[in-house]
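Visitor: Need the 3D shape of this:
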Amino acid sequence: MTLNLKDRIAVVTGASRGIGYFTALELAKAGAHVIACARTVGGLEELDDAIKAAGGSATLVPFDLADMAAIDKLGGAINERWGKLDILVANAGVLGTISPIGHVEAKVFEKVMSINVTATWRLIRSLEPLLVKSDAGRALILSSSAAHKCKPFWGPYSASKAAVEALARTWAYETQRLPLRILSVDPGATRTAMRAQAVPGEDPATVPHPSEVAAALMPLLGPEQTETGKLFLVREKKIVDYRMPE
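Guide: Predicted coordinates:
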């Protein structure tokens, strides 16, 4: 079934490359107006060109998620222009360093938590009032298998992704009587710059391209999707249901 997002407004963070870039492009192709957020202006401009070539529209918002005041202002700006928000894809994140926990520098740990956790909470706080104005608000929080595997040397990243899953589930349970639906998703191994940093020497051709992952995410963002508080996985270019313990 073709997803129809005509007249819907979507925010995507980390939209200048990787999964965020291609998710923003897929949303625009489906008819949504995309508010694309990222630090890299050049990547956002490339995205804008691709969206226009596909017949879609976007608003570019270049800022660093470490700028918490900018996140707060984002909600106000969206409210002033559109008065609502239909879709949030909280995709942006950082890896930090692959290192024993006791060797991680404080500034590295703090940055991972700031970008991956605190900024996600700040987005929720800023954008929830707009999402509940939609007749079918949808929020997708990007997680990782690291949240559950807790592999050696991945401590800060694993902890940050476990935290954002907890935020998403709590938020979902708090709003379950509203039309707003909130999910987490583990996109699996994907051919991104972060993956290259985390697994150096891996042949990128052996893992899915982010465009394939983005295409798999689309059914989770439409009005027809009614689940909330769940974690889904992308495996072999398909969405797989993963039921977390109650």
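
Visitor: switch to C-alpha atoms for all contacts and neighbour counts from now on
Guide: Noted.

Visitor: how close does residue 33 sit to residue 27?
Guide: 8 Å (Cα to Cα, to the nearest Å).

Visitor: Need the overlap of contacts for these two.
Guide: residue 10 (Cα atoms under 8 Å, 6 or more residues apart in numbering).

Visitor: tell me which residues in stretch 227-244 are buried?
Guide: Within stretch 227-244, the residues scored as buried using 16 or more other Cα atoms under 10 Å are 228-234, 237, 239.

Visitor: Show me these that map onto strands.
Guide: Cross-referencing the buried residues of stretch 227-244 against strands under DSSP state E gives 230-234, 239.

Visitor: residue contacts, the closest residue to residue 152 other than its chain neighbours?
Guide: Distance criterion Cα to Cα, 6 or more residues apart in numbering; nearest residue to residue 152, sequence neighbours excluded, is residue 100 at 7.1 Å. By Cα under 8 Å, 6+ apart, the contact set of residue 100 is 152-155.

Visitor: Need the residue closest to the centroid of the chain.
Guide: In the chain, the C-alpha nearest the mean C-alpha coordinate belongs to residue 91, at 2.2 Å (Cα atoms, centre = their mean).

Visitor: which residues of the chain fall in strands?
Guide: Going by DSSP E, the chain shows strands at 9-13, 33-38, 57-62, 87-90, 138-142, 181-186, 230-235, 238-242.

Visitor: want to put them side by side, so please do this one too:
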Amino acid sequence: MTDEKPLKDRIAVVTGASRGIGYFTARALAEAGAHVVALARTVGGLEELDDEIKALGGSATLVPVDVTDYDALNRLGAAIYERWGKLDILVANAGALGQLSPLGHIPPETWDKVMAVNVTANWRLIRSLDPLLKRSDAGRAIFVSSAAAQKCRPFWGVYSVSKAALEALARTYAGETANTPIRVVAVDPGPMRTAMRGRAMPGEDPETLPHPAEIAPHIVRLASPDFDRTDVRFSFRTGEISALGSAAA
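Guide: So this is what the prediction gives:
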């Protein structure tokens, strides 16, 4: 009988895990056998996730935290080291839209918040978790990005700039870990039925968009030890995997 749990005994951190892509990815990782360390600000959403994971026979550790609490991210790395001594999977999903506005009209506090969540928090996660990923036989770092990183449409400035910076961060990390067991992937979900998309496109019918649960199995595949490519971008919309430096499809 074959093992039906491809991520059995693997430890996964998922940020933004209380809803949307992070929620369904965390659930899918747990169903595949991983122990999920779920980070989010919303306690209720984390508790609902925990209930679902337990119902699937999986396990999770809930960490109610804002990813801009950088001291907490430092403590996260230390706690994971003390309990498991390694980390196999990081899914850096938490993100902020900010507001759609001409660049000159974006309030500085909005700009700073989006950069803190979308860029600096992910650098802090790398800083805290990189030693743990290097202790895995197949560390996987997956960053949820966006085609906005390349398209740079008018009025999407703060979000586009933050996602372009995130992809630069991912590319740099991929280069620095190329000779280690770590593999680095950026994921472009495309338009998806999430709360963030609803805020950006309030007139859009969400039922015309893919559900976040649909991308979760793909992220599980990218997190698997069997996926051995790095410095690449996965497009959910096209199903293509391309070099991170290339233009988005």
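
Visitor: From residue 34 of structure 2, how far off is the alignment partner in structure 2 of the residue nearest to the centre of structure 1?
Guide: Correspondence of residue 91 of structure 1 to structure 2, assessed by TM-score structural alignment: residue 93. Noted for residue 93 of structure 2: a distance of 17 Å to residue 34 of structure 2, by Cα to Cα.

Visitor: corresponding residue for the residue nearest to residue 152 of structure 1 in structure 2?
Guide: Using TM-score structural alignment, residue 100 of structure 1 lines up with residue 102 in structure 2.

Visitor: Could you do residue 219 of structure 1 as well?
Guide: That one, residue 219 of structure 1, aligns with residue 221 by TM-score structural alignment.

Visitor: Look at its match and say how many residues are nearby.
Guide: Per other Cα atoms under 10 Å, the neighbour tally for residue 221 of structure 2 reads 15.

Visitor: quick one: contacts for it?
Guide: Residue 221 of structure 2 sits in contact with residue 227, where contact means Cα under 8 Å, 6+ apart.

Visitor: And it, how close does it get to residue 228 of structure 2?
Guide: 10 Å.

Visitor: Would you agree the residue nearest to the centre of structure 1 is in contact with residue 21?
Guide: No: using Cα atoms under 8 Å, residue 91 of structure 1 is not in contact with residue 21; the gap is 9.7 Å.

Visitor: re earlier: for residue 49 of structure 1, state which of the ones in strands among the buried residues of stretch 227-244 of structure 1 is nearest.
Guide: residue 234 (27.5 Å; Cα to Cα).

Visitor: Give me the distance between the closest residue to residue 226 of structure 1 other than its chain neighbours and residue 84 of structure 1.
Guide: Spatial nearest neighbour of residue 226 of structure 1, excluding adjacent residues (Cα to Cα, 6+ apart): residue 181 at 6.5 Å. Distance of residue 181 of structure 1 to residue 84 of structure 1, given as Cα to Cα: 15 Å.

Visitor: okay, these two: which has more neighbours?
Guide: residue 181 (28 against 23).

Visitor: Max pairwise distance over the ones in strands among the buried residues of stretch 227-244 of structure 1: which two?
Guide: 230 and 234 (13.4 Å).

Visitor: what about the residue opposite residue 126 of structure 2 in structure 1 once aligned, how many residues close to it?
Guide: Mapped onto structure 1 by TM-score structural alignment, residue 126 of structure 2 lines up with residue 124. Using other Cα under 10 Å, the number of residues around residue 124 of structure 1 comes to 21.

Visitor: residue contacts, the alignment partner in structure 1 of residue 160 of structure 2?
Guide: Aligned by TM-score structural alignment, residue 160 of structure 2 pairs with residue 158 of structure 1. Counting by Cα under 8 Å, 6+ apart, residue 158 of structure 1 touches 144, 146-151.

Visitor: What is the nearest of those residues to residue 208 of structure 1?
Guide: Closest to residue 208 of structure 1, out of all of the contacts of residue 158 of structure 1 and judged by Cα to Cα, is residue 144, at 15.0 Å.

Visitor: For that closest one, which residues are in contact?
Guide: Per Cα under 8 Å, 6+ apart, neighbours of residue 144 of structure 1: 158, 161, 185-188.

Visitor: what does stretch 166-179 of structure 1 contact?
Guide: With Cα under 8 Å, 6+ apart, stretch 166-179 of structure 1 has contacts from 121, 132, 134-137, 141, 181-184, 228-230.

Visitor: farthest pair in those residues?
Guide: 121 and 135, at 22.5 Å, using Cα to Cα across the contacts of stretch 166-179 of structure 1.

Visitor: more neighbours, those two?
Guide: Of the pair residue 121 of structure 1 and residue 135, residue 121 is the one with more neighbours under other Cα under 10 Å, namely 17 against 14.

Visitor: Excluding chain neighbours, what is closest to that one?
Guide: In this structure, residue 121 of structure 1 finds its nearest non-sequential neighbour in residue 167, 7.3 Å apart by Cα to Cα, 6+ apart.

Visitor: Also residue 63 of structure 2?
Guide: In space, residue 63 of structure 2 is closest to residue 39, 4.8 Å off (Cα to Cα, 6+ apart).

Visitor: Residue 163 of structure 2 contacts residue 151, correct?
Guide: No: Residue 163 of structure 2 is beyond contact range of residue 151, at 10.6 Å (criterion: Cα under 8 Å).

Visitor: residues bridging contact with residue 91 and residue 21 of structure 1, i.e. touching both?
Guide: 14-15.

Visitor: Off-centre distance for the longest helix along structure 1?
Guide: Identified as the longest helix of structure 1 according to DSSP state H is helix 155-174. In this view, helix 155-174 of structure 1 has its centroid 13 Å away from the chain centroid, taken as Cα atoms, centre = their mean, to the nearest Å.

Visitor: Please point out which parts of it sit buried.
Guide: 155-165, 167-169, 171-172.

Visitor: Look up the average distance of it to its aligned counterpart in structure 2.
Guide: With mean Cα distance after the TM-score superposition for structure 1, helix 155-174 of structure 1 departs from structure 2 by a mean of 0.4 Å once superposed.

Visitor: Could you tell me the angle between that helix and strand 138-142?
Guide: 160 degrees (axes from the mean of the first three to the mean of the last three Cα atoms, to 10 degrees).

Visitor: Quick check: of the contacts of residue 144 of structure 1, which lies closest to residue 108 of structure 1?
Guide: When these are compared against residue 108 of structure 1 (criterion: Cα to Cα), the nearest one is residue 158, at 13.7 Å.
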